[in-house]
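Asks: generate coordinates for the sequence data below:
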Amino acid sequence: MDTEYENKIAELKSKIKSFPDFPKEGILFWDIFSAISEGSTCKLLQSILVETVRNKYPDVEAVVGLESRGFLFSFSLAAELGIGCLPVRKKGKLPGEVVSYKYDLEYGSDILEIQKDAIRPGLKCLIIDDLIATGGSITAASDLLKTCGAQVLGCLVIIELESLKGRNNIPPGIPVHSLIQYE
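Replies: As a prediction, the model looks like this:
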């Protein structure tokens, strides 16, 4: 990308606040909500997301927003691009027939679901979320989409916590693009 794009990223990064010891002691929480509380920053982030998708994922046919903050970005991005918007939610939160995928967490397991009729074989999807930490939910969503026959072109996140090495846990062949990186 070019210098103008990098300047937009730097401006966005300057708007993100951090909160020590949230949600529990020892965690430094990077808060995208602090950035998008201003209309001008919402427009800035939207323009960055659209530019990124157009340049890196020009063949995408659907944006898949992960529960819950990925939803914030998936609808407006899909609308701007004129493509579908598909939510991936926790078990029991979507009506109709769903496809479920169980995955392991550090302490237990969870289940993600997508509406069965939202996916067609070969659908070219881009997963979007606010943050990648360990990569567990993105990996599970990718596996769920592949189970449905979709093609996962990549994953786009606003923030990457590099010290947790989450991108190393994403299945091979699924590129991860993060706008902002923190240690």
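
Asks: alpha carbons only for contacts and neighbour counts from here, please
Replies: OK.

Asks: can you give me the strands in the chain?
Replies: Applying DSSP state E to the chain gives strands spanning 17-20, 28-31, 62-66, 84-90, 98-105, 108-115, 124-132, 151-161, 176-182.

Asks: elements contacting the third one?
Replies: Spelled out, it's strand 62-66. helix 69-81, strand 84-90, strand 124-132, helix 136-147 (3 or more CA pairs under 8 Å, 6 or more residues apart in numbering; DSSP states H and E).

Asks: give me whichever of the strands of the chain is most buried.
Replies: Highest mean neighbour count among the strands of the chain (mean count of other CA atoms under 10 Å): strand 62-66, with a mean of 26.

Asks: which residues sit against that one?
Replies: Applying CA atoms under 8 Å, 6 or more residues apart in numbering, the external contacts of strand 62-66 come out as 71-75, 77-78, 83-89, 123-129, 137-138, 141.

Asks: next: stretch 106-114.
Replies: By CA under 8 Å, 6+ apart, stretch 106-114 touches 86-92, 94, 98-104, 140-141, 144.

Asks: can you list the helices and strands packed on strand 62-66 in a markdown table and add distance to residue 110?
Replies: Shown next, in a markdown table, are those (distance: least, CA to CA, whole Å):
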| stretch | distance to residue 110 |
| --- | --- |
| helix 69-81 | 17 |
| strand 84-90 | 8 |
| strand 124-132 | 17 |
| helix 136-147 | 9 |
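
Asks: who wins for proximity to residue 175 among the ones you listed?
Replies: strand 124-132 (10.0 Å; CA to CA).

Asks: contacts for the closest one, please.
Replies: Residues contacting strand 124-132 (CA under 8 Å, 6+ apart): 32, 57, 59-66, 69-71, 73-74, 138, 141-142, 150-161, 166-167.

Asks: please give the structure of this sequence too, so both can be compared:
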Amino acid sequence: MDLKSLIRDIPDFPKPGILFRDITTLLRDPEGLRYTIDFFAQQCIEKELIPDYIVGMESRGFIFGSPLAYKLGSGFIPARKKGKLPGAVHSIEYELEYGTDSLEVHQDALHPGSRVLIVDDLIATGGTAGATAKLVQKIGCDLVGFGFIIELRDLQGRKHLPDVPIISLIEY
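Replies: Predicted structure coming up:
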């Protein structure tokens, strides 16, 4: 299936000069969504990336991470924005283009030595994925890889990530 044909391009969003890759058109297509999750799981199995847990970043990482965890027989852990989780948390602050942001996971969500795959819809500069990797490693987990639906290759986000396998289903 040609997944690119299910991704809508929106020029000048969120600001002039940016070409936004909109996944909502993929999500609304039942066959495309099913194929995406099945193909993602197949890639993980072929690369022997079967984690104990999938960590998905807020919020689109939840959309793909949860069904992928189901297909692989893994648990799913949400990495949320600061203040969204009710219990004690591990957190990490990271740099954005203009300012900082932070991500958190419950302290009882991951255990040292757990095998973790980090999943999100898109990798651009690698900032959020890299911060999530640092958080997972700070907890003492074994980062086995990353999985993304879309990779924007020109932004070279891979070079900001640890040297582990990376799955990208679509590249621009």
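
Asks: re the thing from before, dump the strands of the first structure to JSON lines, plus distance to residue 52 of the first structure.
Replies: Converted to JSON lines, the strands of the first structure look like this (distance: least, CA to CA, whole Å):
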{"stretch": "strand 17-20", "distance to residue 52 of the first structure": "23"}
{"stretch": "strand 28-31", "distance to residue 52 of the first structure": "21"}
{"stretch": "strand 62-66", "distance to residue 52 of the first structure": "13"}
{"stretch": "strand 84-90", "distance to residue 52 of the first structure": "17"}
{"stretch": "strand 98-105", "distance to residue 52 of the first structure": "29"}
{"stretch": "strand 108-115", "distance to residue 52 of the first structure": "25"}
{"stretch": "strand 124-132", "distance to residue 52 of the first structure": "12"}
{"stretch": "strand 151-161", "distance to residue 52 of the first structure": "9"}
{"stretch": "strand 176-182", "distance to residue 52 of the first structure": "9"}
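
Asks: to residue 10 of the first structure, which of these lies closest?
Replies: strand 176-182 (8.4 Å).

Asks: same for that closest one, what does it pack against?
Replies: Using 3+ CA pairs under 8 Å, 6+ apart: strand 176-182 of the first structure touches helix 3-15, strand 151-161.

Asks: contacts for that strand, please.
Replies: Residues from elsewhere that reach strand 176-182 of the first structure (CA under 8 Å, 6+ apart): 9, 13, 154-163, 167.

Asks: what angle sits between that strand and strand 124-132?
Replies: Interaxial angle, strand 176-182 of the first structure versus strand 124-132 (axes from the mean of the first three to the mean of the last three CA atoms, to 10 degrees): 10 degrees.

Asks: quick check: the aligned residue for residue 169 of the first structure in the second structure?
Replies: Counting by TM-score structural alignment, residue 169 of the first structure lines up with residue 160 in the second structure.

Asks: ignoring the adjacent residues along the chain, who's closest to that match?
Replies: residue 126 (5.7 Å; CA to CA, 6 or more residues apart in numbering).

Asks: please apply the same query to residue 71 of the first structure.
Replies: Computed as CA to CA, 6+ apart, the closest residue to residue 71 of the first structure that is not its neighbour in sequence is residue 65, at 4.7 Å.

Asks: under the alignment, what does the one you found map to in the second structure?
Replies: Match for residue 65 of the first structure (TM-score structural alignment): residue 56.

Asks: could you do residue 22 of the first structure as well?
Replies: Using TM-score structural alignment, residue 22 of the first structure pairs with residue 13 in the second structure.

Asks: quick one: its match from residue 75 of the second structure, how far?
Replies: Residue 13 of the second structure is 34 Å from residue 75 of the second structure, where distance means CA to CA, to the nearest Å.

Asks: read off where the biggest helix by length in the second structure ends up in the first structure.
Replies: When the second structure is parsed with DSSP state H, its longest helix is helix 30-46. Using TM-score structural alignment, helix 30-46 of the second structure lines up with residues 39-55 of the first structure.

Asks: okay, buried residues for the matching stretch please.
Replies: 41, 44-46, 48-49, 52-53 (16 or more other CA atoms under 10 Å).

Asks: likewise for stretch 60-68 of the second structure?
Replies: 61-68.
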